[in-house]
Structure formats: structure tokens, C-alpha cells
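**Student:** model this:
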Amino acid sequence: MFPASIPSPPVEFSKFSIGPLTIHAYALCILVGIVLALWLTSRRMRARGGDSDQLWDIVIWAIPFGIVGGRLYHVLITDPGYYFGLGGRQSHWAEIPQLWLGGLGIMGAISLGIVGAWIGCRRTGVRLSAFIDAVAPGVLLAQAAGRWGNWFNQELFGAPTTLPWGLQIDPEHYNFPAGLPADTLFHPTFLYESLWNVLGVVVLLALDKKFKLRRGAMFCCYVIWYGIGRTFTESLRLDPAEIITIGPLSLRIHQWLAIGLVIFGSLALSYVLAKLRPEGKDSLFAEGREPAAVQASASAEKHKSPGVEKKSSSDDESQPLA
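**Tutor:** From the prediction side, this is the model:
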């Protein structure tokens, strides 16, 4: 029936129990993504003179804020009618805090996560612009892992397709579109976005290595990259979403927001490169908030230079006596 296709996991694979505890595969994918993001960000912060303690002091604020932001985006933007009983539908207020049922929006997670990161950066003395640049590739890597949760849940897939990498969906699953043949294959939008995000990690790291992007430029590139990919995948998805018409275009609300990300990221990047790019290397830390070890190293370099100049001057003066 499926000569060439991507199978979906059995429904029972979407969650399992350990004693009284129920573990959802979607949550595990998000957890794996967070671990990968922390690993990559830790490496990037150490390369800039930071350490893992500062990273933890920031993410302990950023992650909870991000989770709340992701949930609020899902509730308020993705499906407000379901939760608040709009349009004559039954309300489900009690499900709003039940994260284990699924429903997080990455755009909301990033937006409110930055607020949490700002609080953490203020407490640790790390520049927010330096932190979001350090974390940007890690966030893309986390998103790449998190998208596999949609595969386990058999959700957020795309339109029917005859391509050899079409995705199988259990015809008995509640997400299977009504009226379609049981052997219908669908675009694996989770896979498209996951691969796009992995490619984005490679591109961002290459750009940073070649051009030494600083002061928010890396994060702007992340916003642009993600917005482009999300605009494409949203054009394929079948899940219900509000359609907004602006001029001749009628697009899903998430698609409009993704286009907005591309525009915002492009304008911000232009401003950063034109107005804010500094001469020399950016410090990870705000002025006067550097750790003692960093201050000691900078002081040693400062006192070393005059000595070198003095020696050079002395050598020049001794040459006529030879």
C-alpha cells in the first residue's frame, strides 16, 4: 500500500508510563532539544570567556519564561476558540496549564524567553546581545529536535503528496483528515523544518566563523533563517489556523507572523551592521561586570604592553653605541 513513504510511529509510542508517571514522546523531544542547545551554547560562551555557571544562571530564567511564552502563543494565537469557547464552542479553560497535552508555539517561546534571558543577563553581568548571539545556533538545534515530537504525535503534517518521502498517518488517528483515502500520504513538514533548522545551524556557525558577527547580528540571522523556513512549511500545513487577508493575499496567521520575522530580522540586521558594529572584539560581559579572572587577564595584557614598548625603545637607543 505504501511502496515508498515515511511511516509514523504507532499511537502507543507517543507516550509511555513509568509507575504512576506518564512520559510523552513530545516532551522528550523538547528535552533533548534543550540539552543540545545548552551543550552548543556552553561551548560558544566558553569561547568568549564565559563559563557554564553563567549559562545556567541565565537559562534558569529563560527556559521557564520560554515555556510560558510558548504556551500563551498556542492558547492565544493558534487555537483561542478551543480554550475560551469562541464561536459557540465548548471552552477548555482547565487545559490551559496542562502542557503535557501538547501545544507550544516557538514564536511565543522565543519572545518571552528573551525576557527571561534579559533578567538572567542583568543578574550575571552578561550582555544580552552577546548571549542571544551565543544561543541562536543552539535554539535552531533545539527546534530541529523538538519538531520530531510532531512525528510521534502524528500532527501538523502537510497537504497530500505523491512524493516518495510522503508521510503515512494512521487513518484511525483523530488527526487524519476526513474524506481522504486511507492510503493518502502527506508532506512531512516536521522533517522539512527539522532539516532546515539543522542546515541553519551549519550556516550560522559558518557565518560567525568567517565574518565574526557581533552585537546581535547572529540572532538577526537566526530570525531571518527561521522565518523563511516557517513561511514555507506553513504554506503546506493542513491543521486549522486563522486565515488573514491582507490585500490580495490570504494566508495563515502563522505564515504572516513568519513573514514578519523575516522583515523584522532583515531591518534589525541592517541597523546592526550599519550602526552598531564595533571596532575590535565584543566582550561577553557588560562593562565593569567582568569576572575577576577576565579582569586580571585584561589587566595583565594592559601592563604587558608598556614593557614591550620600553624594551623596544631601549634597544633603539643602544644601537648607536655599538
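**Student:** drop to CA atoms for contacts and neighbour counts, all remaining ones
**Tutor:** OK.
**Student:** How about the secondary structure of Pro9?
**Tutor:** The local conformation at Pro9, judged by DSSP: H, G, I helix; E, B strand; the rest coil, is coil.
**Student:** Quick check: closest non-adjacent residue to it.
**Tutor:** Spatial nearest neighbour of Pro9, chain neighbours left out: Phe152 (6.0 Å); criterion: C-alpha to C-alpha, 6 or more residues apart in numbering.
**Student:** helix or strand for that neighbour, which one?
**Tutor:** helix 148-153 (DSSP states H and E).
**Student:** immediately after that helix, which helix or strand?
**Tutor:** strand 167-168.
**Student:** Give me the residues contacting that next one.
**Tutor:** Residues outside strand 167-168 that contact it (C-alpha atoms under 8 Å, 6 or more residues apart in numbering) are Ser5, Ile6, Pro7, Ser8, Asp183, Thr184, Leu185, Phe186, His187, Pro188.
**Student:** There's contact between the first one and Thr162 in this structure, I believe.
**Tutor:** Which is Ser5. No: taking contacts as C-alpha atoms under 8 Å, Ser5 lies outside contact range of Thr162: 9.1 Å.
**Student:** and Ile23, what helix or strand is that in?
**Tutor:** Counting by DSSP H and E, Ile23 is found in strand 21-24.
**Student:** ok, and what's touching the next helix or strand after that strand?
**Tutor:** Going down the chain from strand 21-24, the next helix or strand is helix 25-47, by DSSP H and E. Residues outside helix 25-47 that contact it (C-alpha under 8 Å, 6+ apart) are 13-16, 51-52, 55, 100, 102, 131, 134-135, 137-150, 152-153, 284.
**Student:** Next, the structure of the following sequence, for comparison with the previous one:
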Amino acid sequence: MYSILAVIDPVAFSLGPIDVRWYGVIIATGIIIAFLVGQREMVKRGLHPDFLTDLLIWAVPLAIVGARIYYVAFQWEHYKDHPAEIIAIWNGGIAIHGALIASVIVAYIFTKRRNTPFLKVADILAPSILIGQAVGRWGNFINQEAHGGEVSRNFLENLFLPDWIINQMYIDGSYYHPTFLYESLWSLVGIILLLLLRRVNLVRGEMFFFYAIWYSVGRFFIEGMRTDSLYVIGELRAAQVVSIVAILISAVFIIYRRVSLKNPPRYLDK
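**Tutor:** As a prediction, this is how the structure comes out:
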């Protein structure tokens, strides 16, 4: 017989009356690791050491705002009657696609003002974005959220998961698909592939477009398992629609640039 262990306390530690939650610690850890990896590569590619720091000062807070706006937009039927809750981000309710869209917009404007090619920066940061996503999903694990449909314990054991993961997926009397883990592992494989692609010296922009395609393919299928999806119309899941659009746009850009550009700049160009 197995025993159900206590779930992991979402509060990592307290500073007086302030509770510091594991979710925030994990997200911050992901950002720091992503920063260190991206910073090292940026310097190698000839950018100023402070470039990424200056970018993140704008991108991180605005990404959080974008994540919240995206979530509220797809839950507007609720928030239109409870407008005071729109800013209550501490109660949960952010979406990674909103954060990504906001980050891309901020990065585009920032690079234009710094007279630096946007696609050069996007290529360099593509592995870092996946690092942040791979680490950040473990915050969902701690919070017992963003999981899939109900499964048996035997199903989870057959995935060769350790007990501490299996027990954390025991929520309100049932076990659930650890979709956070599926997405984290998918992102990890993507990181490895992107780091290998650096050596291929792809056309500028293709590293970033590969990231968009890779993440979107995985997210499309994983989203279909989740029980907390945002919906566009009826049973049409917002994340799946965004994933399809991202795949199509990325594929078109790759083909267009390959066909139309003669001697295009490449990843290793400075």
C-alpha cells in the first residue's frame, strides 16, 4: 500500500507578515538562469554587457501586465461585473501567451531604439525564453494548478514519476495529469535543440521562429489535456488558437526570408 504524503506548502518562507511563495521564488529563479545564459551569449555576439539588463527592466514588469491583460480579456464575462478584481493578480490569473506577446512588443521597440536588429536579439534569447518556461512551470506544480484531467495513481506510477510528484498531483481526492511536467520536459528538449542549432549558423531569425514553432506544437497538444483553459468561443481553446497562428506565422517568415533574401545575415554574424 502507498501513503499520501502532505502536499508541498506553497509558502517558501515568511518575512514578518509577508509570505514569500514558492511560485514567486521559482519564477525568479527561472528568470535569473535565463538571464545568465542569455547574457553570456549576448556578449559573445558583440552586444553591450548591460544590453539585456536594460531590456529586462522594461520587459519583465510589462510581461506580467501583458499576462494579466490576456487572462482578463478571455475571462471578461466575469471581470466586467467585478472590475475591482482586475488588478488582483495576487489571487492568480496570468497567462504565458500574454507575457510572451508583451515581451516581444517591448523587445521590438527596445531594439529599434538601440539600433540593434530585433531578430538578432530574439535569436540569442530563444533558448533563454524556453529556460524560463521550463523552470517556471514548476511553480504551477507547487500550486497544484495548470494540471490535466483525472488519471489513476497507477497511470502516474507507470510514468516512473517519484512519489513526491505523484503525491502533489493528488488534488481534492483525485490524481491528475502532470501537464506542468509535460510542458517543462518539452521545453527542456527544445532548449537542447536550440543550443545545437546555434552551431548550424541558421539565417537570422530562424532560431526564434524555431522556438515559436517548437513551443507552440507542444503547447497545442498539452493544452488539450488541461482543465483550466481559456476559451475563445465555445470549446475553442485560446492557447491552441494562438499556437496555430504562431506556427503558421513562423513557417511563413522562414520560407519568405529563405526565398526572398540573398546572402541573408546569419546567427553568428556580429
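**Student:** TM between them?
**Tutor:** The TM-score (TM-score structural alignment, normalised by the length of structure 2) is 0.86; 261 aligned residues with a C-alpha RMSD of 2.6 Å.
**Student:** Kindly supply the PyMOL command isolating those of the contacts of strand 167-168 of structure 1 that are buried.
**Tutor:** Entered in PyMOL, the line below selects the buried ones among those, by 16 or more other C-alpha atoms under 10 Å:
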select buried, resi 5+6+8+184+185+186+187+188
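**Student:** So which of the contacts of strand 167-168 of structure 1 belong to strands?
**Tutor:** Residues of those located in strands (DSSP state E): Leu185, Phe186.
**Student:** Could I get the full set of strands for structure 1?
**Tutor:** For structure 1, the strands defined by DSSP E occupy 15-18, 21-24, 167-168, 185-186, 243-246, 249-252.
**Student:** Distance across stretch 90-99 of structure 2, terminal residue to terminal residue?
**Tutor:** Stretch 90-99 of structure 2 has an end-to-end distance of 16 Å (C-alpha to C-alpha, to the nearest Å).
**Student:** any chance you could map the helices in the stretch 51-200 of structure 2?
**Tutor:** For the stretch 51-200 of structure 2, the helices defined by DSSP state H, counting those that start in this stretch cover 51-74, 76-79, 96-113, 118-143, 153-157, 163-168, 179-197.
**Student:** Give me the contact list for the last one.
**Tutor:** Identification of contacts with helix 179-197 of structure 2 by C-alpha under 8 Å, 6+ apart yields 126-128, 130-131, 133-135, 137-138, 140-141, 146-148, 207, 210-211, 214-215, 218-219, 222, 225-226.
**Student:** What span of structure 1 is that helix aligned with?
**Tutor:** Helix 179-197 of structure 2 corresponds to residues 189-207 in structure 1, going by TM-score structural alignment.
**Student:** Show me how far the matching stretch is from its chain's centre.
**Tutor:** Chain-centre distance of stretch 189-207 of structure 1: 11 Å, with C-alpha atoms, centre = their mean, to the nearest Å.
**Student:** Now that stretch on structure 2. Mean distance?
**Tutor:** If you overlay the two and look at stretch 189-207 of structure 1, the average distance to its match in structure 2 is 0.6 Å (mean C-alpha distance after the TM-score superposition for structure 1).
**Student:** Could you list the buried residues of that stretch?
**Tutor:** Those would be 189-198, 200-201, 203-205, for stretch 189-207 of structure 1 by 16+ other C-alpha under 10 Å.
**Student:** how about the strand holding Ile23 of structure 1, aligned to which bit of structure 2?
**Tutor:** By TM-score structural alignment, strand 21-24 of structure 1 lines up with residues 18-21 in structure 2.
**Student:** which residues touch the matching stretch?
**Tutor:** Pro10, Val11, Ala12, Phe13, Ser14.
**Student:** Relative to Lys80 of structure 2, which of these is nearest.
**Tutor:** Using C-alpha to C-alpha, the shortest approach to Lys80 of structure 2 within those belongs to Pro10, at 29.8 Å.
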